[in-house]
Every structure is written in structure tokens, then in C-alpha cells.
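Undergrad: I need the structure of the sequence given here:
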Amino acid sequence: MYAFTTPFHQPSGSPIRELFKYLSEPGMISFAGGYPASDLFDVEGLRLAAQRAYDPAVQCLQYGPTDGLPALKREIVALMGRRGAVCEADEVMATTGSQQGLDLLLRVLVEPGDVVLTEEPAYPATLQAFRLQRAKIVTVPIDAQGIQVEKLAALLESGACGKPKLLYTVPTFANPTGATLSAERRRALLALAVKYRFVVVEDDPYGDLRFAGAPLRSLLAEAEQIDGARDWVVHFASLSKIVAPGLRVGWMVGPREIVRRCVIAKQTVDLCSSPWTQAVAAEYLAAGALEPHLPKITAAYGVKCRELCSALREELGEAIEFAQPEGGMFVWARLPGIDASDLLARAIEQKIIFVPGKAFFADAADQASLRLSFAAPGVDAIREGARRMKRAYDAVVKAGRPS
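TA: Sure, this is the predicted structure:
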């Protein structure tokens, strides 16, 4: 009946959000969504920041600049500087979460049929954004040290992927794998971007959530050390995982010519991100409240990650394969010989949910893989969740045996 655009003829929604309907069921334990732990929100710090932001109320209740409130941009510049990435205000744009930044970047850079590279497995919303832009997706595999840059180099040298416009990566505690790109690979990736002239899209929502190991410089910071590399890096960050997702405050840092065009694109999307929540975020950052609060979050997540990994090994033993991450919110696991979608069906019966790995693949999926988020559940729920996973696993194995 309706003449929908091509990407929306038969659209599919987020496979992760489709699981949220189960959260309302009594007794359900969720390892599914990448929700931060709500009991770790700095409620008092945000309350005080909101109080300051509301005085005077006229400013935060009015429309604001499309590229972001000047006060927030000043704090973002300062925060990025503390993270080792020097930038100026006209290289920064505030966004309604970092996902909006990616959408705007695709609008100004990618035409239908253009090649975009992504690590695989990858965040499903990114794959969905690429598909809606009608880009040609080419994937590069990752391992425990992140995207396999040597395979990317071979792909680019052969010309098999054509000329890519950009490459998307979550180099620090990747979603879904929890992997972190090594320092050597970061430098090699940036060198490839300069050589082949494609934009490296660095999505960095989890970089502050390190609870083990030594910190690494972001790609944006590392680009300062490589001639010409800064011209080819667009960095996305957000307060969603480290302060509160309800603020919907994220930002883009990139070359001025890219940022300027994204600002124009944003004018047609929402005019400006909420000045109210931008003002709250600016006050929170200006008060120096973020850095003292981060150790509370990372300490709690470290405990939860260790508990989950320990419980999985105890309950499933050699049946499960995974690498324990040094930060972030996720454990990426495999159960060889098991279809994770079948396991999910049994797990729902046991009141436990997770995300089957196929959601994170552009094409052929690893059916045995699954993503488990340890951030939101409490320690007791994590232990019980692992026990329920074992019962679901046993049910799948039993159903697969010949009678």
C-alpha cells in the first residue's frame, strides 16, 4: 500500500531490544542488554548538577546551538585533554548519544553502494545503520587483540574490497567481544588509514571502564604521533556507560570539515540535543565529579566480571570458551556444538536471557557464540544466572541426543 524507501521495505529491529520484553517477567535475570548498573549512578552528584543547571532555568529550557552548549563543549575539550587527545571546540559536536554521531557521519560520508569496513563481530546498531545507508559492508575479523590489522592490510593491498570510505571499530573493550586493540595494531591501523585514505571511526564508550591491565591511548590520541593520521580519525564518546544513559549526552571529535557538515546534517534531525541534559552534563563535569566516581564503577564491574567468569567455568567447565576481558561490560563466549539461539529458547524457560552471537555478524554468523553482559546484574544474580545457563545447556544437549 505504502511506497516505503528501499531500506524500509522489510526492516528488522534491534535483536537486542527484542529481548527487553522478557525483562518484565518476574524472576528474570538478564545478561542481555548493555545496561550500566543503575545502583552505581552518581544520583546525588547529578542532582546537584541538575540544580545548578536549572539556575537560571531560562537558558537550559530554550533551544541551544546545534553543535552543543559552549559550556559542555569546553568540558568535553578538557576531558579529552585529560584522556591524552588534544582538541579544540570547533572539532567537537555534542550529540544525542554517540549513536547519533555515527548516523550523522554516515549521512555526510557514505552514499549507497559505498564500501564501509567494520570489525566482526560488531555492534548490531552499527550494522543496522550501514544497511539503512545502503552501504556495502566488508568485514575484518578480530581476535583477543582486536581487529586483525594484517588481514585488513592484505585486503586493502589486494583491492578486493574496492576503495573504502571508512572503517568502524570499538578498539577498547569492544562490544560484543570485550577485546582491546593492542598498541602496535593501533599504530598500524592508523598508518593504513593514511595510506589508503579512509576514515577510522573510533567508538569509545567503554574506554574508562578498565579494571585490569595497563591503559592504552585512544586512536585519536595515538594519531597525534603519526603524520597525517589525525585527518583520518573521527572519535565518538558518551556519558551513557560512565554517568547515566538517560542524559543521552555523547560527542564527536573529528576534522573540522567533517564536523561542520555533521552539524548541518544534525540541523535537519533534531535542531539540537537537549540543552537541559547538556547543561546537567556540563555542570557535572565542571564540578570534577566524574573522575572520583569512576573507580567505584570499575571496581564493581571488575568484581562482577570475575564472578561471571568464575561461575561459567564452574558450571560449564570445558564446554565453554571465552577470554576474560580487562574492562568494559561484556564476555564473549562460545559453546562449540551448540546453537546459541536454541540455548536462548531453553534459557528463557529457566528465566535467564543473553544475546546469541549471530546478532553481531553482517553475513555468516558463528552460531555457537553468545554475548553476556555482567554490568547490570548483582553478584548473587550472576551466580544464579550461571547455574540457570547450565540447566539450559543440559536441556539443549539432552534434546540433541538420539533416543
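
Undergrad: Going by C-alpha atoms from here, please, whenever you check contacts or count neighbours.
TA: Fine.

Undergrad: quick one, strands of the stretch 301-403 of the chain?
TA: Assigned by DSSP state E, counting those that start in this stretch, the stretch 301-403 of the chain shows strands spanning 321-322, 330-334, 352-353, 355-356, 369-373.

Undergrad: The stretch 101-250 of the chain too?
TA: So, for the stretch 101-250 of the chain - with DSSP E, counting those that start in this stretch - the strands run 115-120, 136-143, 146-147, 164-169, 199-203, 233-238, 250-253.

Undergrad: which residue sits closest to P275 in space, ignoring its chain neighbours?
TA: Spatial nearest neighbour of P275, chain neighbours left out: C60 (5.1 Å); criterion: Cα to Cα, 6 or more residues apart in numbering.

Undergrad: related to what we said a few turns ago, can I get the strands of the stretch 101-250 of the chain in JSON lines including mean neighbour count and distance to E184?
TA: Below are the strands of the stretch 101-250 of the chain laid out as JSON lines (neighbours: other Cα atoms under 10 Å; distance: least, Cα to Cα, whole Å):
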{"stretch": "strand 115-120", "mean neighbour count": "24", "distance to E184": "17"}
{"stretch": "strand 136-143", "mean neighbour count": "18", "distance to E184": "14"}
{"stretch": "strand 146-147", "mean neighbour count": "26", "distance to E184": "11"}
{"stretch": "strand 164-169", "mean neighbour count": "22", "distance to E184": "15"}
{"stretch": "strand 199-203", "mean neighbour count": "25", "distance to E184": "16"}
{"stretch": "strand 233-238", "mean neighbour count": "25", "distance to E184": "17"}
{"stretch": "strand 250-253", "mean neighbour count": "26", "distance to E184": "23"}
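
Undergrad: Dump those strands into JSON lines; add distance to D67 as well.
TA: Output for these, formatted as JSON lines (distance: least, Cα to Cα, whole Å):
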{"stretch": "strand 115-120", "distance to D67": "26"}
{"stretch": "strand 136-143", "distance to D67": "29"}
{"stretch": "strand 146-147", "distance to D67": "31"}
{"stretch": "strand 164-169", "distance to D67": "23"}
{"stretch": "strand 199-203", "distance to D67": "19"}
{"stretch": "strand 233-238", "distance to D67": "14"}
{"stretch": "strand 250-253", "distance to D67": "9"}
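
Undergrad: please give me the structure for this one as well, since I'd like to look at both together:
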Amino acid sequence: MTLAAETASAASAEPAPAPVPPLAGRVSAVGGSPVRDILAVTARPEVINFAGGLPAPELFDAEGIAAAYRDVLAEQPARALQYSTTEGEPALRAALAARTTARGLATGPDDLLVTTGSQQALSLLATALLEPGDTVLVENPCYLAALQAFGFAGARVLPVPGDEDGLDPAALEELVVRERPKLLYTVPTFQNPTGRTLPAGRRAAIAGVAARHGLWIVEDDPYGELRFEGERVPWIASWEAARDRTVLLGSFSKVMAPGLRIGWLRAPAGLLRACAVAKQAADLHTPGVNQLAAARYLADRDLDAHVARVARAYGERRDAMLAALPAALPEGSAWTRPEGGMFVWVRLPEAYDTTALLPRVVREDVAYVPGAPFHAGEPDRSTLRLCFVTQTPQEIAEGLRRLARGLGAA
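TA: Alright, predicted model coming up:
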């Protein structure tokens, strides 16, 4: 037998390779984002997509952002392209601290950690605060990606009962006493997915519950600057009872551009340090060039004026959606009337299942997000979320006519 034949014979006699070890159980347990899945299905340009939580790209200040990048790269290229500190660029942290202080919450640069979007802040907090099996309380319904972050940490996630004004402080206190949770997660202003805003009295009551029973509050505020009517409600973090136990999250994704991936968290010193250590393990630091460009934009441009222009446009789009909803939805439907933000929450009559109906609606070249995945507990299958900011008023009117056909309400 030749050497080649002997080698081939020996190779054929070897056992099949053993399978690789399985993926972590948390991957299959948590699953992907239904919103991302819907966006992939509805990427066709003819689809009027009310499913995404994306800001309107035509309203980005692309010129101003480009100028900020050009200036930073021309004047300090070595710094912009080099590794940076985990906590964030000092110029950006100083600017963010000044903006936070001007809005009623005294803040210094050392109170802040810059994150790669506020979604990373949720992951860092889950790493720093949660052990597998710990209990987390959330609004019902709740921001989807927060449920993912807490699920990956192995947390037991329980919904807090509420009503049209948001979560109920009395129900929260009862749950806190009974379940001994580590934290409460809330988006109190223009909440995702409902668009509702928690009144000041309830914010004060929640701060009191946290103080009495030992509870962290994670207050997520990505939409708060996008107000088109009504008066601003102070952050929960501004109530004295909650100052030493509230983490405030912010982001430029909805007011400047999501592609920058600039977010931040404000937290007490010990927790802030723990999150910085977790961030070192995750990505070392948020890209320095993006941070410096954001700081330069804040120094050279009027972000508040830009946000006001965006909010006016979004207000017109909200009005267009609210005006067209009565004719688009079945009799007996109800919906929220947000004072800002990006979303309207709809509840159809009980017989409707918005998950089952979605394929029929998409065939009409329009899309929404079914409400069921937003619920930590028993889902309300008659609910759905509509984003009103990405389309013009004319496109919104046409999209809702298509929705009516898809729902069989026309």
C-alpha cells in the first residue's frame, strides 16, 4: 500500500469530530427583538413603516455634525483617533453636566459615565447590580430592549400594575414589600411604548417608596426633550428622597443622531465606578472621535434650537396621526395622546390579536409593532405601537388608510 493510501485509510478510520459546546442558555431564553425582526421584513421602500422607533433622518443636522467631525479631526487628530478614558472625554462630560444642571439637577462631570448609547448603560447596570434570580420591577408595558437586558442578566422581571397615567405607586410599594426587588426600571416621560408621562405626584411617591424600602430606580429619559405641549415634569432623580438611589440615563440618539451612539448615565459614586469597571470589560470606552465631535457640536451649535425644530415637526406628525386614527381603527378602539416623544399606543377591541393580524396588514404595505412583546407579564394581544415621527403628515394619512384596510375596518 502506498503512503498516500495508508494516510487516507487512517483518516477514514478516525471518529467524527465531537460537537462544539452549546450556546449559553440565556441566548435561547431571551430571544431577539421583535422590532428588529419586523424592520427586516418591512424594509421594502413602498412600506409605510410605523414599527420602528427611529428618528426622522431628514431632520438630522447633518451639516452641523459633519462640521464638528471635520474640526475635531483637523485640530486634534491624535486625540480623536487614540484610545480614551473609560469614563468619557472630559469636554463632553462637562457639557453634559452643564445641560443636566440647567434642567434642574445639579450635576458635575464626575457624576457621569459616557456610554455607547443608553442601551449600553442598561447592560452595564444589569452587570453591576443583578445576580441571576434577582427581581427587577418594570412598567407594564415596558421598553423591549430593557426586558432583553434584564433577561440576559438572569433577572426575574415582574410588571407593576398601572393605569393611563403610568405605574401605580401603591401597587409598587406592595410589590417591593412582597418581592424585595433590586431595582425599578421606568421611562417616566413619553414612555416607550405608550407615550404616556408619569405625573409629578406619582414621581414623588415612587421616590418615597424607594427611600423607605431600599430600592434602586433606573430612570431612562431618551425622549424627554421632545416635548410639543404641556409643561416639563422634573426627573425622579431630582426628588431628595431618591437622589442617592436613582440612576438617570440620557442619550443623543433621539435629539442629535442615533449613529453617534452617545449615551450617558448619572449615578452615585459607588455604582458609577462599578459601571465603569463593567464598561472596561465590554468595550474599553465609547469611540473618542464621536465623543469629541458631540462636544464640539454642543460648543459651536445651538442644540436646544435644533431640538425645538424637531419637536415642532414631530408635533405636526403626531397631530396628523391622531386626526386619522378614528377612521382607521375599529369601533371600540382606544389610544394615547402623548405630549411629546415618538409613540402612540393603541388598544383594539378584545377580539383582535395584533400579532396574528400583522402579516395581513403588511400585505397592505404598512406595519406596526404588536403590543404583546412589550409585556413582562400576561400580554395584552389587542395592543399595538405606532411610531409617528418617521413619516410626513401626508404619508401618515396614507399609511393609516392602508392600516384600515389591513384591519378590515375600511
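
Undergrad: What is the aligned counterpart of the residue nearest to P275 of the first structure in the second structure?
TA: Matched to the second structure by TM-score structural alignment, C60 of the first structure sits across from A80.

Undergrad: so where does that match fall, helix or strand?
TA: helix 77-81 (DSSP states H and E).

Undergrad: Which residues does that helix contact?
TA: Helix 77-81 of the second structure is contacted by residues V72, L73, G288, V289, L292 when judged by Cα atoms under 8 Å, 6 or more residues apart in numbering.

Undergrad: Try it again at 6 Å.
TA: G288, V289 (Cα atoms under 6 Å, 6 or more residues apart in numbering).

Undergrad: so which of the strands of the stretch 101-250 of the first structure comes closest to Y35 of the first structure?
TA: strand 233-238 (13.6 Å; Cα to Cα).

Undergrad: what does that closest one correspond to over in the second structure?
TA: Under the alignment (TM-score structural alignment), strand 233-238 of the first structure falls on residues 246-251 in the second structure.

Undergrad: swap in stretch 144-151 of the first structure?
TA: Using TM-score structural alignment, the residues of the second structure aligned to stretch 144-151 of the first structure are 164-171.

Undergrad: for that stretch, which positions count as buried?
TA: Using 16 or more other Cα atoms under 10 Å as the burial criterion, the residues of stretch 164-171 of the second structure that qualify are G166, L167, D168, P169, A170.

Undergrad: Could you find the closest non-adjacent residue to the first one?
TA: This points to G166 of the second structure. In space, and not counting its chain neighbours, G166 of the second structure is closest to L198: 5.5 Å by Cα to Cα, 6+ apart.

Undergrad: Kindly present the buried residues of stretch 164-171 of the second structure as JSON lines, with separate columns for distance to D380 of the second structure.
TA: What follows is those, written out as JSON lines (distance: Cα to Cα, whole Å):
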{"residue": "G166", "distance to D380 of the second structure": "16"}
{"residue": "L167", "distance to D380 of the second structure": "16"}
{"residue": "D168", "distance to D380 of the second structure": "18"}
{"residue": "P169", "distance to D380 of the second structure": "22"}
{"residue": "A170", "distance to D380 of the second structure": "22"}
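
Undergrad: any idea which of those is closest to E139 of the second structure?
TA: Checking those against E139 of the second structure with Cα to Cα, the nearest one is L167 at 6.1 Å.

Undergrad: now the aligned residue in the first structure for L322 of the second structure: how far from P325 of the first structure?
TA: By TM-score structural alignment, L322 of the second structure lines up with C309 in the first structure. Going from C309 of the first structure to P325 of the first structure by Cα to Cα, to the nearest Å gives 10 Å.

Undergrad: residues touching A51 of the second structure, list them.
TA: By Cα under 6 Å, 6+ apart, the neighbours of A51 of the second structure are A367, Y368, V369.

Undergrad: can we see that at 10 Å?
TA: Residues near A51 of the second structure by Cα atoms under 10 Å, 6 or more residues apart in numbering: 34-36, 38-39, 42, 343, 366-370, 384-388, 390.

Undergrad: Which strand or helix spans it?
TA: Going by DSSP H and E, A51 of the second structure is not in any helix or strand.

Undergrad: Without its sequence neighbours, what residue ends up closest to it?
TA: Y368 (4.1 Å).

Undergrad: Report how many residues lie close to the aligned partner of L127 of the first structure in the second structure.
TA: Structural correspondence for L127 of the first structure with respect to the second structure (TM-score structural alignment): L147. Counted by other Cα atoms under 10 Å, the residues lying close to L147 of the second structure total 23.

Undergrad: and L147 of the second structure, how far is that from L113 of the second structure?
TA: Taking Cα to Cα, one finds L147 of the second structure at 22 Å from L113 of the second structure.

Undergrad: likewise V30 of the second structure?
TA: Relative to L113 of the second structure, V30 of the second structure is positioned 27 Å away (Cα to Cα).

Undergrad: Of the two, which one has the most company?
TA: Shown here are V30 of the second structure and L113; by other Cα under 10 Å, L113 has more neighbours (25 against 16).

Undergrad: What lines up with the more buried one in the first structure?
TA: Under the alignment by TM-score structural alignment, L113 of the second structure pairs with M93 in the first structure.
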